[in-house]
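Participant: pasting a predicted model and its sequence here:
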Amino acid sequence: MRVTVTGQSGQVVLSMLERAPQGVTVTALGRPALDLKQLDSIDSAIAASQPDLVVNAAAFTAVDLAETEEATARTVNGAAAGEVARAAAGLGVPVIQISTDYVFDGSVDRPYREDDPVAPISVYGRSKLAGEEAVAAANPNHAILRTAWVYSPFGKNFVKTMLRLAETCDEVGVVADQAGCPTSALDIAGAIFAVGRNLLDRPGDPSLRGVFHMGAQGEAVWADVAKAIFAERERLGGKPVRVKRIATADYPTPARRPANSRLDSSKLKMVHGAGLPYWQASLASCVRRLLSTEQTG
């Protein structure tokens, strides 16, 4: 299976390159060959890679910056996603679109299901929803995978930020009124390969197409995640770090975040057999790896 994934340095892309199963070749396409800000570069770049499956994992993910750079966010996350799907359709291959919990407003009091109404409250969320719609319109042979609270040993993410703060702080204030499913990009990669294989092996099965939620099992608020990070660090010999539970209002940001980002991922497991593990185990593994990397230089 030849998989072409957009992007070269994102958490999901790097995780896919690391976790590619035997017999799967992953080609990561980024600038200059493919630039999602330049829509006319997309079709030829994807065609040249000769994929069996296309995964659109690249995105404008700077949630706060998107509030002032809406045009760029809508181009990269919206129009370009449609062009990626259209290029895949032209080659007769399926496309997997990576989306987000930010398509919801966070107002329900339970994990979100795929059929819940979307109502994004940020530019980023609206741009990602536009991408979902563009993909669905351009290529019926698609799976849209919404995930949330992504972290990994790669790139910038919450885990790395907490470990950096732990070096100099005895106490860290962390938001405790936003709930979600902390999800490892390495686990996401495994699910993407499983979904992709199903799409290729069962081309006539409509149940495998459409929207799926792809979050880790279990749930937490950000303060819980920070506490787990610090606990694993302390277990490995680090100094204790306290978590001060604060409200979203105490840490204002340009873009609003959903208070509830919990995703019900049971459909993905039932239909594709691609259930993700509980977040605690994957998080601890990530912390151990990051700390081991620091110690070995």
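Facilitator: Yep, it's here. Residues are numbered from 1 along each chain as shown.

Participant: contacts, neighbours, all on C-alpha from now
Facilitator: OK.

Participant: in the chain, which spans are helices?
Facilitator: Taking DSSP state H, the helices of the chain run over residues 11-19, 42-48, 70-74, 80-91, 123-138, 158-166, 185-201, 222-235, 266-272, 279-295.

Participant: tell me what the fifth one is packed against?
Facilitator: Which is helix 123-138. On a contact count with 3 or more Cα pairs under 8 Å, 6 or more residues apart in numbering; DSSP states H and E, helix 123-138 meets helix 70-74, helix 80-91, strand 95-100, strand 142-147.

Participant: 6 Å instead, please
Facilitator: Packing contacts for helix 123-138, counted by 3 or more Cα pairs under 6 Å, 6 or more residues apart in numbering; DSSP states H and E, involve helix 80-91.

Participant: grab the nearest non-local neighbour of G173.
Facilitator: K244 (4.4 Å; Cα to Cα, 6 or more residues apart in numbering).

Participant: follow-up on the earlier one: wait, which of the helices of the chain is closest to S99?
Facilitator: helix 123-138 (6.3 Å; Cα to Cα).

Participant: determine the angle, from 0 to 180 degrees, between that closest one and strand 142-147.
Facilitator: 160 degrees (axes from the mean of the first three to the mean of the last three Cα atoms, to 10 degrees).

Participant: return the set of buried residues in helix 123-138.
Facilitator: Buried residues in helix 123-138, counting neighbours by 16 or more other Cα atoms under 10 Å, are found at 123-136, 138.

Participant: quick check: the two most widely separated of the residues you listed?
Facilitator: V123 and A138 (22.3 Å).

Participant: hang on, M16 packs against D187?
Facilitator: No. Using Cα atoms under 6 Å, M16 makes no contact with D187, being 9.4 Å away.

Participant: the helices of the chain into CSV, with extra columns for distance to L29?
Facilitator: CSV is the format used below for the helices of the chain (distance: least, Cα to Cα, whole Å):
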stretch, distance to L29
helix 11-19, 10
helix 42-48, 8
helix 70-74, 19
helix 80-91, 11
helix 123-138, 18
helix 158-166, 25
helix 185-201, 16
helix 222-235, 32
helix 266-272, 26
helix 279-295, 26
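
Participant: quick check: which of those helices is nearest to H213?
Facilitator: helix 266-272 (6.5 Å).

Participant: okay, buried residues for the closest one please.
Facilitator: 266-268, 272.

Participant: out of those, who's nearest E171?
Facilitator: S266 (36.4 Å).

Participant: let's bring in a second model and compare:
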Amino acid sequence: MKQPLVPVVPMSHTAHIRSHRKPRRTATSTIAVRAGVAGGVLSTLAVAGASSAANAAEPVTQTLELPTLTADLAAQVAQSADATQQAAANYQLRAERDAAAAEAAKQAKADLAEAKKKAEARKKAAEEARQAAAERAARDAERPSLTTTASASASVSAPSSGSVATVLAFLQAQVGDAYVMGATGPNAWDCSSLVQAAFKQVGVDLPRVSQDQSMVGTDIPLSQIQAGDILYWGGKGSAYHVGVYIGNGQYLDAANPSKGVVIQDLSGYPASGAVRVL
């Protein structure tokens, strides 16, 4: 019996080389492949689970941060409230200052008006005193001067001319004015500026300071002083105070800050010397 013919498959020209043959897939390799696929699937599931767990944990993280955000917001609200309260306090303080300034300006205006009113009244009184003194001086000029001798400490006589009366009238009109060192009127004086202003009313220009005023005119003994004579305290040429004798043992001066312009008794504060310029 003839054997059936088996087709002969031509071999590759490299088939005889062992390294070029295709390896046969054994049962062990098949199991390994399957294990790898299963491991990959499990790894994918693990990653997906971890991702899901992470996504599920996010709300918890956000919930834990809420108290911090709420505390910050509360702090900001508190700061805003403090700023608003401070601004309101500043506005109130400014309003109070403005009100005080307005009240002070109103009071200053009233004081100025009152001062002007008093100054006008003094000016009117001084003018009336000048007129009365001029009339009295005119009457005295028509009759012989009468001199009354007093004690050895002082001698008083009536004004011998209208100029003296004018000087005395000006001085009496300033009684009550303030004493301010260096002031020259019209409502505040020091001792020498008052004397200088009084004699300027009759055209006599005296030096500004008491030291120099004690050097002018004619020296007069204190036992022979008359109304209108300038009295000084201290040495001649170094006097520290001056005033004007007004008669009857009295003198008028800008005394000091506590007294102002006053009339005083010469016996209570005897002068050092006297000079006459009229």
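Facilitator: Structure received. Here the structure is a predicted model, which means the values were calculated and not measured.

Participant: TM between them?
Facilitator: In this superposition the chains share a TM-score of 0.21, using TM-score structural alignment, normalised by the length of the second structure; 101 aligned residues with a Cα RMSD of 6.2 Å.

Participant: where exactly do the strands run in the stretch 101-250 of the second structure?
Facilitator: Ranges of strands in the stretch 101-250 of the second structure, per DSSP state E, counting those that start in this stretch, are 147-148, 156-157, 178-179, 188-189, 218-220, 230-233, 241-247, 250-254.

Participant: which other helices and strands contact the fifth one?
Facilitator: Same thing as strand 218-220 of the second structure. strand 273-276.

Participant: what strand or helix carries I263 of the second structure?
Facilitator: strand 261-265 (DSSP states H and E).

Participant: actually A100 of the second structure, not the one I wrote
Facilitator: helix 27-141.

Participant: distance of Q131 of the second structure from L171 of the second structure?
Facilitator: Distance of Q131 of the second structure to L171 of the second structure, computed by Cα to Cα, to the nearest Å: 14 Å.

Participant: please apply the same query to E114 of the second structure.
Facilitator: 22 Å.

Participant: these two: which has the busier surroundings?
Facilitator: L171 (24 against 12; other Cα atoms under 10 Å).

Participant: for that one, give its distance to K200 of the second structure.
Facilitator: Applying Cα to Cα to L171 of the second structure and K200 of the second structure gives a distance of 12 Å.

Participant: and for A95 of the second structure?
Facilitator: A95 of the second structure sits 51 Å away from K200 of the second structure, going by Cα to Cα.

Participant: and for K124 of the second structure?
Facilitator: 19 Å.

Participant: same deal with L69 of the second structure?
Facilitator: Taking Cα to Cα, one finds L69 of the second structure at 87 Å from K200 of the second structure.

Participant: also G49 of the second structure?
Facilitator: Note on G49 of the second structure: its distance to K200 of the second structure, by Cα to Cα, is 116 Å.

Participant: G247 of the second structure too?
Facilitator: G247 of the second structure sits at a distance of 20 Å from K200 of the second structure (criterion: Cα to Cα).

Participant: does T218 of the second structure touch V275 like I think?
Facilitator: Yes. Shown here, T218 of the second structure and V275 form a contact pair, counting by Cα under 6 Å, at 5.2 Å.

Participant: please say which of the two ends up with more neighbours.
Facilitator: Comparing T218 of the second structure with V275 by other Cα under 10 Å, the one with more neighbours is V275, at 23 against 13.

Participant: burial measure for the residue nearest to F158 of the first structure when sequence neighbours are not counted, as a count.
Facilitator: Once flanking residues are discounted, F158 of the first structure sits nearest to Y151: 6.6 Å by Cα to Cα, 6+ apart. Using other Cα under 10 Å, Y151 of the first structure is surrounded by 22 other residues.

Participant: I'd assumed S184 was in contact with Y151 of the first structure.
Facilitator: Yes. Look at Y151 of the first structure against S184 with Cα under 6 Å: they come within range, at 5.2 Å.

Participant: picking that back up, who has more neighbours, G247 and K200 of the second structure?
Facilitator: Between G247 of the second structure and K200, counted using other Cα under 10 Å, G247 has the larger neighbour count: 21 against 13.

Participant: wait, that one touches V156, no?
Facilitator: Yes. Shown here, G247 of the second structure and V156 form a contact pair, counting by Cα under 6 Å, at 5.5 Å.

Participant: present the strands of the stretch 101-250 of the second structure as TSV; the columns should include distance to D82 of the second structure.
Facilitator: Below are these laid out as TSV (distance: least, Cα to Cα, whole Å):
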stretch	distance to D82 of the second structure
strand 147-148	86
strand 156-157	80
strand 178-179	52
strand 188-189	53
strand 218-220	79
strand 230-233	68
strand 241-247	64
strand 250-254	59
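
Participant: out of these, which gets nearest to S210 of the second structure?
Facilitator: Minimum separation from S210 of the second structure across the strands of the stretch 101-250 of the second structure (Cα to Cα) falls at strand 241-247, 5.9 Å.

Participant: list the helices and strands that closest one packs on?
Facilitator: strand 230-233, strand 250-254.

Participant: what's the burial count for T293 of the first structure?
Facilitator: 11.

Participant: before we move on, what about Q131 of the second structure?
Facilitator: Q131 of the second structure has 15 nearby residues by other Cα under 10 Å.

Participant: what of the one 3 residues further on?
Facilitator: A134 of the second structure: 19 surrounding residues under other Cα under 10 Å.

Participant: just give the nearest non-adjacent residue to it, would you?
Facilitator: G162 (5.7 Å).

Participant: could you check how far that neighbour is from T84 of the second structure?
Facilitator: Separation of G162 of the second structure from T84 of the second structure (Cα to Cα) stands at 76 Å.

Participant: excluding its backbone neighbours, what's nearest V135 of the first structure?
Facilitator: G82 (4.6 Å).

Participant: distance of that neighbour relative to N56 of the first structure?
Facilitator: 10 Å.

Participant: and F230 of the first structure, by the same measure?
Facilitator: Counting by Cα to Cα, the gap from F230 of the first structure to N56 of the first structure is 33 Å.

Participant: ok, now A85 of the first structure?
Facilitator: 8 Å.

Participant: got it, and E132 of the first structure?
Facilitator: Applying Cα to Cα to E132 of the first structure and N56 of the first structure gives a distance of 11 Å.

Participant: around the closest residue to S282 of the first structure other than its chain neighbours, count how many other residues there are.
Facilitator: Excluding the flanking residues, the one nearest S282 of the first structure by Cα to Cα, 6+ apart is S184, at 6.4 Å. Neighbourhood size, S184 of the first structure [other Cα under 10 Å]: 29.
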